[in-house]
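Asks: curious how this folds, go ahead:
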Amino acid sequence: MEDDKEEVKSFKELGLVEQLVEACDSLGWKNPSKIQAEAIPHALEGKDLIGLAQTGSGKTGAFALPILQALLAAAAAVPPVQHAFFACVLSPTRELAIQIAEQFEALGSSISLKTAVLVGGVDHVQQSIALGKRPHIVVATPGRLVDHLSNTKGFSLRTIKYLVLDEADRLLNEDFEKSLDEILNAIPRERRTYLFSATMTKKVQKLQRACLRNPVKIEAASKYSTVDTLKQQFRFVPAKHKDCYLTYILNEKSGSTSMVFTRTCEATRLLALMLRNLSFRAIPISGQMTQAKRLGALNKFKAGECNILICTDVASRGLDIPSVDMVINYDIPTNSKDYIHRVGRTARAGRSGVAISLVNQYELEWYIQIEKLIGKKLPEFEAQEEEVLLFLERVTEAKRLSLMKIKEAGGHKRRRGGEEEEDEVDKFHGKNRNNKSSNNKKSKRR
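Replies: Predicted structure coming up:
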């Protein structure tokens, strides 16, 4: 059986129809990834799936292709108008939901596939109109889906044939428990169910509640692992010098595209402003930003307008940003599984990448848990402290100016009820000198 899997060379050999093979080819997918090669044949046989694979391994294709093949078969049997609301995909984050829908649309572009994305932070009426067009695929975050099931006239999921839980370990957490229960009660019991995730814990009762029937479990990776092409390092640093080390690393790797992970939304804004004052092209993304601004920041990063994305864990799961060279853990995650997702933003699809974790004296215990989880001791990032501290004066001044700007922006927000603080961040397009001069003018006015 293993030998057969090794021999799979093409999507056609997995049993996909010619239209979908061509769609894969047009997206540049020459050969199936491991999770696709193992999951698709079982899915085409009508089995329920639990798929465990490293992030960046092609999970979306592994569930989207069998669903599209089933939709094509159903459309050939009876008029396609009968196949609205054919599948529902649940995602824990807005960005991942949008990305999944984009991949469905790309794969289904030749068959007039219609999708609807139901996420928070976007106009409810627009989403209701999209549902009125009777899409084949609904991709949603649980809370907003429940909202539409309760309040959008004529919308029901009684006809769906497929339910997908992507990042299933997150969806099976208590945060989504109530919404998930309501959704499971609103859909038919006769359906196919797919659960996919980079990490999976043994939540047996919750998996049973999701109504899987004799599922096939596919492990395309060890339970908690990182890819071999990822170079992982750490550096113990005093908390007071962490900003200096961050600046030093970004300066040393100035040509790289980097993601910097922080623990709080406030830290994303502060670090982005500080780095811009130091002439870096940085932009923040966090859960406190509006959906439009989050997507705007992501698009600027993808387009290369900014090469440093400062983010919270809202960006650690499922975002396919192919060109990331380096991930920096500015704050060590308190949940060690989040480390797997963060560093999975780089070294995707066979490419190499670097992950550096800055560990201060208060984060040591969390870092030890990460090493236990991944089963290896990481090498230390080499840096001469005297070279790093050459940045201290500039970093201190840049941080002072940033704190002052955030304080002023906070005052504007209270007076005008707007989002000037985020606008300050969005105004930057590499024009650091303008930024600094505006800072200086503000300080003179004060």
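Asks: switch to C-alpha atoms for all contacts and neighbour counts from now on
Replies: Will do.
Asks: buried sites along the lengthiest helix in the chain?
Replies: When every helix of the chain is counted residue by residue (DSSP state H), the longest turns out to be helix 392-416. Judged by neighbour count (16 or more other C-alpha atoms under 10 Å), helix 392-416 contains these buried residues: 392, 394, 395, 398, 399, 401, 402, 403, 405, 406, 409, 410.
Asks: and those as JSON lines, adding distance to residue 54?
Replies: As requested, the buried residues of helix 392-416 are exported to JSON lines (distance: C-alpha to C-alpha, whole Å):
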{"residue": "392", "distance to residue 54": "38"}
{"residue": "394", "distance to residue 54": "39"}
{"residue": "395", "distance to residue 54": "36"}
{"residue": "398", "distance to residue 54": "38"}
{"residue": "399", "distance to residue 54": "37"}
{"residue": "401", "distance to residue 54": "41"}
{"residue": "402", "distance to residue 54": "37"}
{"residue": "403", "distance to residue 54": "38"}
{"residue": "405", "distance to residue 54": "40"}
{"residue": "406", "distance to residue 54": "38"}
{"residue": "409", "distance to residue 54": "40"}
{"residue": "410", "distance to residue 54": "40"}
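Asks: to compare with the earlier structure, here is another sequence to fold:
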Amino acid sequence: MKNCGFIWPRKVQEAVIPYIIEGYDIKCQSETGTGKTAAYLIPIIDNLMKEKAKKGLSNEGPICVILAPTREIVEQIFQDAQKLNYGTDISVAKAYGEIRIKDNLNELTKRCNILCACIGRLLNLMKHDHQEFDDLLLLDMKYLVIDEADYFLTGPETQDIVTFLDHERLPPVNKRQNLYFSPTLRTEKLNLLADKYSNVKNMVLLTSSLECNQRIKFFVEDVHFAKDKPKLLQKCIKNIIAENEGKCPRIMVFVNTKKTANKVADDLKYANFPATVIHSDFSQHRRDKTIAEFRKESSNCRILVSVNVVGRGIDVEEMDYVINYEIPNSHDSKYRFIQRCGRTGRTRPGTAITFYCKANDKDMAPAIASVLKNAQQLPEFFKNQVLTEGIEESLGQLSINKKGNK
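Replies: Got it, this is the predicted structure:
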């Protein structure tokens, strides 16, 4: 309780924690910024502490494996786990690219109760030339957590996660707790895979009807031509600085490609804005350093330009502004939009600004409009440009469904 740093649980924690303690499998969908990481870490660490006090824990391999899609998210979960297990004698380790395989193996074979990992590195460790880790991993695992499950089960790493879940020496589904957490759990493919690799007779499904954080104020800028975006971005940031008494707050700018990210960051720096860029072409050391500087509001790193995959792993509790320089252009643009905007408004009101260029974005407009309508912040010009008939309305606060029970 001392390590938690708070007294009252947030809604998702209040709903999830008892079911994990009682041994249920979980599929949990809750909007970004609601506290899902603590919702699974707290009961797992609590269970491990109780087991250790009762009969001791094996130190020969991970008892809990937590998978996340990016290094930034894995590092963030690792840090949260370290904070929560401080003084408990529960050990935690991490595994992702740019950590030497030898260093990973040394740490994991010595002592590791909770492992936070990227799927690529985990599969690498499980290859036959690392047979010692393969044996250790599968001996004692009782908890499997898949964070950001929507990305894993519908994105480019689907085959990797299926390869892992189908591993012949993985404990049977009903011999471990399978916990899926995500801002979105509404695609058919995701639910089919999650159900296949869960004990559906002992599962709880928790879904939030709120698609977006209610602390976020949404604005949409009507951009006639894409070439106008650079000047509009600078004007927008100048206005934000003026509203903040001449100080540039933390602003995250989202784009769709690394090339655009580099160009936007260079333009901002050339215009003397404290901007920097982050994406997967940079080394992990540089990415970690950039995020650290952004979190502590370094004088030269107050505006962070990012692509979606890296940006979704950056958790800054008091970030005030998100700017969607480009609207997500994937098949799940609605949920990527929600995730991007959810970088702000976590502990206090935030602002999400979106540049909408009809010529480029009309195909994604209905999806974005449904989010804004759900938040009761659909601009009149946007409403007039897109068809919003039949958009699903928010139906309630939280629904809980125990599969296996009528």
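Asks: TM between them?
Replies: TM-score for the superposed chains, counting by TM-score structural alignment, normalised by the length of the second structure: 0.83, backed by 355 aligned residues with a C-alpha RMSD of 1.8 Å.
Asks: mind checking how far the alignment partner in the first structure of residue 263 of the second structure is from residue 433 of the first structure?
Replies: Aligned counterpart of residue 263 of the second structure in the first structure: residue 270 (TM-score structural alignment). Shown here: residue 270 of the first structure relative to residue 433 of the first structure, a distance of 18 Å by C-alpha to C-alpha, to the nearest Å.
Asks: follow-up on the earlier one: against the second structure, where does the longest helix of the first structure fall?
Replies: Against the second structure, helix 392-416 of the first structure falls on no residues (TM-score structural alignment).
Asks: ok, residues contacting whichever helix or strand comes after that helix?
Replies: Scanning forward in sequence from helix 392-416 of the first structure by DSSP states H and E, the next helix or strand is helix 420-426. With C-alpha atoms under 8 Å, 6 or more residues apart in numbering as the test, helix 420-426 of the first structure has contacts from 269, 272-273, 283-284, 289, 293, 297, 406, 409-410, 412-413.
Asks: could you pull out the helices in the stretch 1-150 of the second structure for me?
Replies: 11-21, 36-55, 71-84, 101-110, 119-125, 131-140, 149-154 (DSSP state H, counting those that start in this stretch).
Asks: average offset of the shortest one relative to the first structure?
Replies: Read it as helix 149-154 of the second structure. Average distance, helix 149-154 of the second structure versus aligned residues of the first structure after superposition (mean C-alpha distance after the TM-score superposition for the first structure): 1.3 Å.
Asks: enumerate the positions of that helix that are buried.
Replies: Result for helix 149-154 of the second structure [16+ other C-alpha under 10 Å]: buried residues 149, 150, 151, 152, 153, 154.
Asks: where do the strands of the stretch 301-446 of the first structure begin and end?
Replies: 308-311, 326-329, 353-359 (DSSP state E, counting those that start in this stretch).
Asks: against which helices or strands is the longest one packed?
Replies: So the one you mean is strand 353-359 of the first structure. strand 230-236, strand 326-329 (3 or more C-alpha pairs under 8 Å, 6 or more residues apart in numbering; DSSP states H and E).
Asks: tell me which of those strands sits most buried.
Replies: strand 326-329 (a mean of 24; mean count of other C-alpha atoms under 10 Å).
Asks: so that strand matches what in the second structure?
Replies: Using TM-score structural alignment, strand 326-329 of the first structure pairs with 321-324 in the second structure.
Asks: chain center to the matching stretch: distance?
Replies: 17 Å (C-alpha atoms, centre = their mean, to the nearest Å).
Asks: how far apart are that stretch and its match in the first structure?
Replies: Mean for stretch 321-324 of the second structure is 0.4 Å (mean C-alpha distance after the TM-score superposition for the first structure).
Asks: before we move on, back to that, okay if I get the helices and strands packed on strand 353-359 of the first structure as a markdown table plus distance to residue 92 of the first structure?
Replies: What follows is those, written out as a markdown table (distance: least, C-alpha to C-alpha, whole Å):
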| stretch | distance to residue 92 of the first structure |
| --- | --- |
| strand 230-236 | 26 |
| strand 326-329 | 22 |
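Asks: list the buried residues in the helix or strand hosting residue 242 of the second structure.
Replies: Element membership for residue 242 of the second structure (DSSP H and E) is helix 229-243. Buried residues in helix 229-243 of the second structure, counted by 16+ other C-alpha under 10 Å: 229, 233, 237, 238, 240.
Asks: cool, stretch 23-43 of the first structure as well?
Replies: 23-24, 29, 32-43.
Asks: for it, how far is the first residue from the last?
Replies: End-to-end distance (C-alpha to C-alpha), stretch 23-43 of the first structure: 18 Å.
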